[in-house]
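Undergrad: give me a model of this one.
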Amino acid sequence: MKVAVGSDHRGFDAKQQTKAIVTQMGHECIDFGTDGTHPVDYPDLAYIVSKAVSEGQADRAILICATGLGMSIAANKVKGIRAALCHDELSAQISRDHNDTNVLCLSGDQIGEVLLRKIVEAWLNTEFSGGRHQRRVGKILAIEEGRDPRELNHT
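TA: As a prediction, this is how the structure comes out:
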């Protein structure tokens, strides 16, 4: 699997750790930056990394900023992206299993190395279960297209 990674300056150290985890798990890691701790704007990184996923250059992505909130908000503005901010293994697993997320957002300031590894491993190792969740993901896609998801209740 190709996994794009990106961070702002506050998430840089966690991004470096994340790259190692992704590679150790046998996946290809594509680093979109930043390349240090000099200040950069998180929306810039969220956009280019999310576009890489939406355009098929990467299968999934991991974005990191101070809290993960900004990255999550910005990434979810890109068509085709389902980004989730996760603070534990369970939320990472459910975001994949139930919501078919393709972007994981993390806090560079609030989680340590051990938890970071557990979250990334859980997210990368979990597949979308489909079934009843597919209908709900379909409704998310309808919202993205400007349609009322309740219209899908009658199909």
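Undergrad: make it CA atoms for all contacts and neighbour counts henceforth
TA: Noted.
Undergrad: and the helices in the chain, which stretches?
TA: Chain-ordered helices for the chain, with DSSP state H as the definition, fall at 12-24, 42-54, 69-75, 89-97, 113-125, 132-144.
Undergrad: let me see the contact set for the nearest residue to Lys118 once chain neighbours are set aside.
TA: In space, not counting the residues next to it along the chain, Lys118 is nearest to Glu89; the distance is 6.0 Å by C-alpha to C-alpha, 6 or more residues apart in numbering. If a contact means C-alpha atoms under 8 Å, 6 or more residues apart in numbering, then Glu89 has Leu115, Lys118, Ile119, Ala122, Trp123 as its contacts.
Undergrad: in contact with Lys61, which residues?
TA: Quick fix: residue 61 is Ala, not Lys. Ala61 touches Val3, Ala4, Val5, Val49, Ser50, Val53, Asn102, Val103, Leu104, counting by C-alpha under 8 Å, 6+ apart.
Undergrad: let's compare: structure for the following, please.
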Amino acid sequence: MLSIAIASDDAARELKDILVQFLGNKGLEIKDYSDTGNLYPDIAVHLAQQIVNGAHQRGILLCGTGIGMSISANKVPGIRAALCHDNYSAERARKSNDAQIITLGARVIGPELAKSILTSWLASEFEAGGSAAKVARIEYYDHQFHQNAGEAKNAAPAGEANEKT
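TA: Sure, this is the predicted structure:
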């Protein structure tokens, strides 16, 4: 059974609740990580770490636009998070880019479109083929730029809460 992690900030909580019910009705295993921080970067990084660590195969992140969650999740080495607001992009995110995380904007799309986008994304699998070399190159650069990252770069800015991730 496909295990899916989901999380949202306050701007997308209502849409997240609708999607949890929608996915649960499809018989999917859903784990909500929305309570893992007050700031969307903390929420996104925590969920992305769950994917990298193998706790879930896929993740869904929601905020007002989906942009901040996407940027934040992509800071985690090994993650490919794609912002999608249409079915074609969601399908290609999986088939061409092997994106494990999709991000959606609650202020950009409505519940019915979000359900349709998730249906397309969940029905798609990485096709490899001509995209395999491209995804391998993404992974190469991911490793290249993260292998020497120091602990000091991972600390929260002064005055900010450093949520446990």
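Undergrad: any idea what the TM-score comes out to?
TA: Aligned and superposed, the two chains score 0.89 in TM-score terms (TM-score structural alignment, normalised by the length of the first structure); 144 aligned residues with a C-alpha RMSD of 1.5 Å.
Undergrad: which of the contacts of Glu89 of the first structure also appear as contacts in the second structure?
TA: When the contacts of Glu89 of the first structure are mapped onto the second structure and checked using both residues aligned by TM-score structural alignment, their matches' C-alpha atoms under 8 Å, the preserved contacts are Lys118, Ile119, Ala122, Trp123.
Undergrad: thinking the third one is in contact with Ser95, fair?
TA: It stands for Ala122 of the first structure. No. Judged on C-alpha atoms under 8 Å, Ala122 of the first structure makes no contact with Ser95 at a distance of 10.1 Å.
Undergrad: pick out whichever of those two has more residues nearby.
TA: Between Ala122 of the first structure and Ser95, counted using other C-alpha atoms under 10 Å, the more crowded position is Ser95 (24 against 19).
Undergrad: map the residue nearest to Lys118 of the first structure onto the second structure.
TA: Pairing criterion TM-score structural alignment: the partner of Glu89 of the first structure within the second structure is identified as Asn87.
Undergrad: if we can go back for a sec, now list the buried members of the kept ones among the contacts of Glu89 of the first structure.
TA: In terms of neighbour count (16 or more other C-alpha atoms under 10 Å), the buried residues within those are Ile119, Ala122, Trp123.
Undergrad: Lys15 of the first structure: which of those residues is nearest?
TA: Proximity of those to Lys15 of the first structure was ranked by C-alpha to C-alpha; the top entry is Ile119 with 13.2 Å.
Undergrad: next one: the nearest residue to His27 of the first structure once chain neighbours are set aside from Glu28 of the first structure, what distance?
TA: The spatially closest residue to His27 of the first structure, leaving aside those adjacent along the chain, is Met1, at 5.2 Å (C-alpha to C-alpha, 6+ apart). With distances taken as C-alpha to C-alpha, to the nearest Å, Met1 of the first structure is found 6 Å from Glu28 of the first structure.
Undergrad: so for these two, which residue has more residues nearby?
TA: Between Met1 of the first structure and Glu28, counted using other C-alpha under 10 Å, the more crowded position is Glu28 (16 against 13).
Undergrad: what about the closest residue to the more buried one other than its chain neighbours, neighbour count?
TA: Beyond its immediate neighbours in the sequence, the residue positioned closest to Glu28 of the first structure (C-alpha to C-alpha, 6+ apart) is Lys2, lying 4.8 Å away. Around Lys2 of the first structure there are 17 other residues, counting by other C-alpha under 10 Å.
Undergrad: returning to what we had before: got a list of what the residue nearest to His27 of the first structure touches?
TA: Counting by C-alpha under 8 Å, 6+ apart, Met1 of the first structure makes contact with His27, Glu28, Ala58, Asp59, Arg60.
Undergrad: and the residue nearest the centre of the second structure, how far from Ser70 of the second structure?
TA: Among the residues of the second structure, Ile101 comes closest to the average C-alpha position under C-alpha atoms, centre = their mean, at 3.1 Å. The gap separating Ile101 of the second structure from Ser70 of the second structure is 8 Å, by C-alpha to C-alpha.
Undergrad: likewise for Ala99 of the second structure?
TA: The gap separating Ala99 of the second structure from Ser70 of the second structure is 11 Å, by C-alpha to C-alpha.
Undergrad: which of those two has more neighbours?
TA: Neighbour tally, Ala99 of the second structure and Ser70, criterion other C-alpha under 10 Å: the higher count belongs to Ser70, 26 against 23.
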